[in-house]
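**Student:** turn this into a model:
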Amino acid sequence: MIRALALGLILGLLSACTQEVDMVGLREQIGDDPVIMLSTSTCGYCKRLRADLADWNVEFRDIDVESSRLGQYAYEMLEGRGVPILLVGDRTVHGYSPERARALLTAADLIPTPSKQ
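**Tutor:** Below you'll find the model as predicted:
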């Protein structure tokens, strides 16, 4: 029982420290493009994600978080700790995760599912 109470307390404290992202406010600032990538020009994983998106024929808006005030704002709003960050609608993928990115893009009907190809 003490463990359960301690776990509940820890989870409560963590949730109090975690800021919920205002996706509506963020989208009002950065635009409503279905797919937006926050990146840098020197990031190798960003380059790989750009190539993946091109291979999947996905149009996207690329915002540099180092040279763009808009990119810096979005990065801070999303509590970024690295790039790339991919926004698909109101969902995000932090870091290079092609499987997760493809799954979100497929769920949003932005790339065909394997059975439709």
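**Student:** from here on, just use CA atoms for contacts and neighbour counts.
**Tutor:** Will do.
**Student:** distance check, residue 74 against residue 23.
**Tutor:** 10 Å (CA to CA, to the nearest Å).
**Student:** these two: who's more crowded?
**Tutor:** More neighbours sit around residue 74 than around the other of residue 74 and residue 23, counting by other CA atoms under 10 Å; the figures are 21 against 15.
**Student:** what sits closest to the more buried one if chain neighbours are left out?
**Tutor:** Once flanking residues are discounted, residue 74 sits nearest to residue 26: 6.7 Å by CA to CA, 6 or more residues apart in numbering.
**Student:** does the one you found count as helix, strand or coil?
**Tutor:** Assigned state for residue 26: helix (three-state reduction, DSSP: H, G, I helix; E, B strand; the rest coil).
**Student:** residues near it, how many?
**Tutor:** Here the count is done by other CA under 10 Å, and residue 26 has 17 residues near it.
**Student:** how about the one 4 residues further on?
**Tutor:** Applying other CA under 10 Å, we find 15 other residues in the vicinity of residue 30.
**Student:** pretty sure it contacts residue 70?
**Tutor:** Yes - using CA atoms under 8 Å, residue 30 is in contact with residue 70, at 6.7 Å.
**Student:** check contacts around residue 105.
**Tutor:** Shown here is residue 105, whose contacts under the criterion CA atoms under 8 Å, 6 or more residues apart in numbering are 88, 111.
**Student:** to check against the first, give me the structure of this:
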Amino acid sequence: MGNSPSTSMGLSNAATVNKIQETISDNCVVIFSKTTCGYCKMAKKLFQDMNVNYTAIELDMYENGSQFQDILHQMTGGRTVPRVFINGAFIGGATDTQKLHQEGKLLPLVHQCQMRTHFF
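**Tutor:** Okay, the predicted model is just below:
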């Protein structure tokens, strides 16, 4: 008789999901971030130091930033920022990203993506 959680998604929620998915698929590196977050700054600096372009979505600059976080939580299992995506895949937060870099695995992921985007 009542609404189940799966059917109570409003249009604005669907639009936000589309915006997130579109951003992730259209960009090689996407960081969902907040301007005041130290871990977010660390993740962005990591890509800057490697001269890798990234798209940062600063959630605290959006009126519906908490809605973005709710959807990212459903997509990734975590609500904290940063949420880092490379080549359409979620790789984790700042410490996960840094660990991949220390293991020498971050740049190859970015290069895979950059190779893909140069063919279009």
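**Student:** ok, and the closest non-adjacent residue to the residue nearest the centre of the first structure?
**Tutor:** With the centre of the first structure defined as its mean C-alpha position, the nearest residue by CA atoms, centre = their mean is residue 92, 2.7 Å away. Closest residue to residue 92 of the first structure apart from its sequence neighbours, by CA to CA, 6+ apart: residue 86 at 5.5 Å.
**Student:** for the residue lying closest to residue 106 of the second structure once chain neighbours are set aside, helix, strand, or coil?
**Tutor:** If you skip the residues right next to it in sequence, residue 106 of the second structure has residue 100 as its closest partner in space, 5.1 Å away by CA to CA, 6+ apart. With three-state DSSP as the basis, the three-state label of residue 100 of the second structure is helix.
**Student:** aligned to residue 58 of the first structure, what sits in the second structure?
**Tutor:** Matched across to the second structure, residue 58 of the first structure falls on residue 52, judged by TM-score structural alignment.
**Student:** coming back round to it: wait, the residue nearest to residue 92 of the first structure touches residue 101, no?
**Tutor:** Yes - with contact taken as CA under 8 Å, residue 86 of the first structure and residue 101 are classed as touching, separated by 7.5 Å.
**Student:** tell me, what's touching these two both at once?
**Tutor:** Residues touching both residue 86 of the first structure and residue 101 comprise residue 93, with contact defined as CA under 8 Å, 6+ apart.
**Student:** quick one: contacts of stretch 27-43 of the first structure?
**Tutor:** Residues from elsewhere that reach stretch 27-43 of the first structure, judged by CA under 8 Å, 6+ apart: 46, 59-66, 70-71, 74-75, 83-89.
**Student:** isn't residue 77 of the first structure up against residue 26?
**Tutor:** Yes - if you go by CA under 8 Å, residue 77 of the first structure and residue 26 touch, sitting 7.2 Å apart.
**Student:** trace residue 16 of the first structure over to the second structure, please.
**Tutor:** For residue 16 of the first structure, no residue is aligned by TM-score structural alignment.
**Student:** number of nearby residues for residue 16 of the first structure?
**Tutor:** Counted with other CA under 10 Å, the burial measure for residue 16 of the first structure works out to 10 neighbours.
**Student:** what's the answer for residue 72 of the second structure, then?
**Tutor:** 20.
**Student:** what do you get for residue 13 of the first structure?
**Tutor:** Counted with other CA under 10 Å, the neighbours of residue 13 of the first structure add up to 11.
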